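with the input below, show me the fold.
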Amino acid sequence: MPDLSHGTADDAAAVNALRSSVMRLSRRLKHQRVDESLSPTEMSVLGTLKLCGSATPGELARKEHVQPPSMTRIVALLEAKGLVRLEPHPDDRRQKVVRQTETAEAMLEESRRKRNAWLATLAEGLDEDEWAKLRAAAPVLEKLAHL
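Just a heads-up that it's a prediction; the model follows:
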């Protein structure tokens, strides 16, 4: 594995370009939302619940890198909007489990469709060689996103 902290100027430039372009693309993607009333953090929590199925507020706080009291407020807001429900924990009566509602699932799916359509429109501006490179880079970017 390359040590980029002592890499070449080309490596440093590539890391800088990757950071900058990923951040810019992420900001632009965040504007392609179906429900403008939800914060990016609320959308992220719903996405996490989509991936894991259910979680306690404490587990969600760890996964989202927020403090537990903040997650409690986020869950309460999502519950008030009908996007999550709290259920008894199967093993610990003192805890609750947060689950997504069907409304949240439908909203996330519509949001995903909208964002994918927007990205597909952008990709139409790529030539075949650029599109092939992007397809090849997608698994690498996915790996970086989950390290």
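
going by C-alpha atoms from here, please, whenever you check contacts or count neighbours.
Noted.

and residue 115, what does it touch?
Residues near residue 115 by Cα atoms under 8 Å, 6 or more residues apart in numbering: 29, 32-33.

next, count neighbours for residue 127.
Using other Cα atoms under 10 Å, residue 127 has 9 neighbouring residues.

what's the answer for the one 3 residues further on, then?
For residue 130, the neighbour count with other Cα under 10 Å is 12.

find the centremost residue of this structure, please.
residue 44 (5.0 Å; Cα atoms, centre = their mean).

check contacts around residue 49.
55, 98-100.

out of the contacts of residue 115, which end up buried?
Among the contacts of residue 115, the ones that count as buried by 16 or more other Cα atoms under 10 Å are 32-33.

any chance of the contacts of residue 115 in TSV, with secondary structure too?
Shown next, in TSV, are those (DSSP: H, G, I helix; E, B strand; the rest coil):
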residue	secondary structure
29	helix
32	coil
33	coil
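
turn the contacts of residue 115 into TSV, including distance to residue 40.
Converted to TSV, those look like this (distance: Cα to Cα, whole Å):
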residue	distance to residue 40
29	11
32	11
33	9
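
list just the nearest of the contacts of residue 115 to residue 114.
Minimum distance to residue 114 across these is 6.6 Å, recorded for residue 32 (Cα to Cα).

following up with a second sequence; could you model it the same way so I can compare the two?
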Amino acid sequence: MSTLEEALSDTGLAAELRMGVMRLRRRLAIERHPDNELSLGAMTVLGSLFRFGDMGIGDLAGAERVQPPSMTRTVTALENEGYLVRRPHETDRRQVVVSLTDLGRATLLADRERRDAWLARRLQELTPDDRETLCRAALLLQRLAQED
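Just a heads-up that it's a prediction; the model follows:
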């Protein structure tokens, strides 16, 4: 089997995609805002709250695929640093709802802006055809990442 045939097989393509996505993720992690000392996991929590709005800890844990006690620890740490706040649930006082603070939102947006700027500069180096291919690939990667 040629290298191209191997890369186009399901397992070959899976390996190429996995490696490419992992390398891009690592590079984007390097491009994080220099003042941001939060872990990538903590940033994902801020990102989920930004994207989906206020959430309960159980829902947030489900969205991030972690156990609720782990999410409680992350939320507590982020709350202690001023990145988010908790408030009682409106109808079920046993639950709490987590919200971004202005600091949490600003930290997330500054971090995203820096990484997006780096990636946008790299995209400018590509041909229009390559950019169009990546546009289609981005949509496909989103579909692949969805739950079954």
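
between the contacts of residue 115 of the first structure, which is closest to residue 133 of the first structure?
Set against residue 133 of the first structure, the nearest of the contacts of residue 115 of the first structure by Cα to Cα is residue 29 (20.5 Å).

contact partners of the helix or strand residue 58 of the second structure falls within?
Assessed by DSSP states H and E, residue 58 of the second structure sits inside helix 57-64. Applying Cα under 8 Å, 6+ apart, the contact partners of helix 57-64 of the second structure are 44-45, 48, 67-68, 70-72, 75, 96-98.

that helix vs the first structure, average distance?
Compared with the first structure after the fit, helix 57-64 of the second structure shows a mean deviation of 1.3 Å (mean Cα distance after the TM-score superposition for the first structure).

can you name the element that comes right after that helix?
helix 68-80.

helices or strands next to that next one in the packing?
helix 57-64, strand 84-88 (3 or more Cα pairs under 8 Å, 6 or more residues apart in numbering; DSSP states H and E).

from residue 131 of the first structure, how far out is residue 67 of the first structure?
40 Å (Cα to Cα, to the nearest Å).

repeat that for residue 142 of the first structure.
Separation of residue 142 of the first structure from residue 131 of the first structure (Cα to Cα): 17 Å.

these two - which one has more neighbours?
Using other Cα under 10 Å as the criterion, residue 142 of the first structure and residue 131 rank with residue 131 on top: 14 against 10.

who touches the more buried one in this structure?
residue 123.

tell me the helices in the second structure, going along the chain?
In the second structure, the segments counted as helices under DSSP state H are 3-8, 10-30, 40-52, 57-64, 68-80, 102-123, 128-145.

list the buried residues in the helix holding residue 58 of the second structure.
Counting neighbours by 16+ other Cα under 10 Å, one finds that the buried residues in helix 57-64 of the second structure are 57-58, 60-61.

which one of the contacts of residue 115 of the first structure sits closest to residue 135 of the first structure?
Using Cα to Cα, these come closest to residue 135 of the first structure at residue 29, 18.4 Å.

which non-adjacent residue is nearest that closest one?
Spatial nearest neighbour of residue 29 of the first structure, chain neighbours left out: residue 115 (6.5 Å); criterion: Cα to Cα, 6 or more residues apart in numbering.

now do residue 34 of the first structure
Distance criterion Cα to Cα, 6+ apart; nearest residue to residue 34 of the first structure, sequence neighbours excluded, is residue 111 at 5.2 Å.

thinking the one you found is in contact with residue 32, fair?
Yes: Residue 111 of the first structure lies in contact with residue 32 (Cα atoms under 8 Å); the separation is 7.4 Å.

next, count neighbours for the aligned residue in the first structure for residue 47 of the second structure.
Aligned by TM-score structural alignment, residue 47 of the second structure pairs with residue 47 of the first structure. By the criterion of other Cα under 10 Å, residue 47 of the first structure has 16 neighbours.
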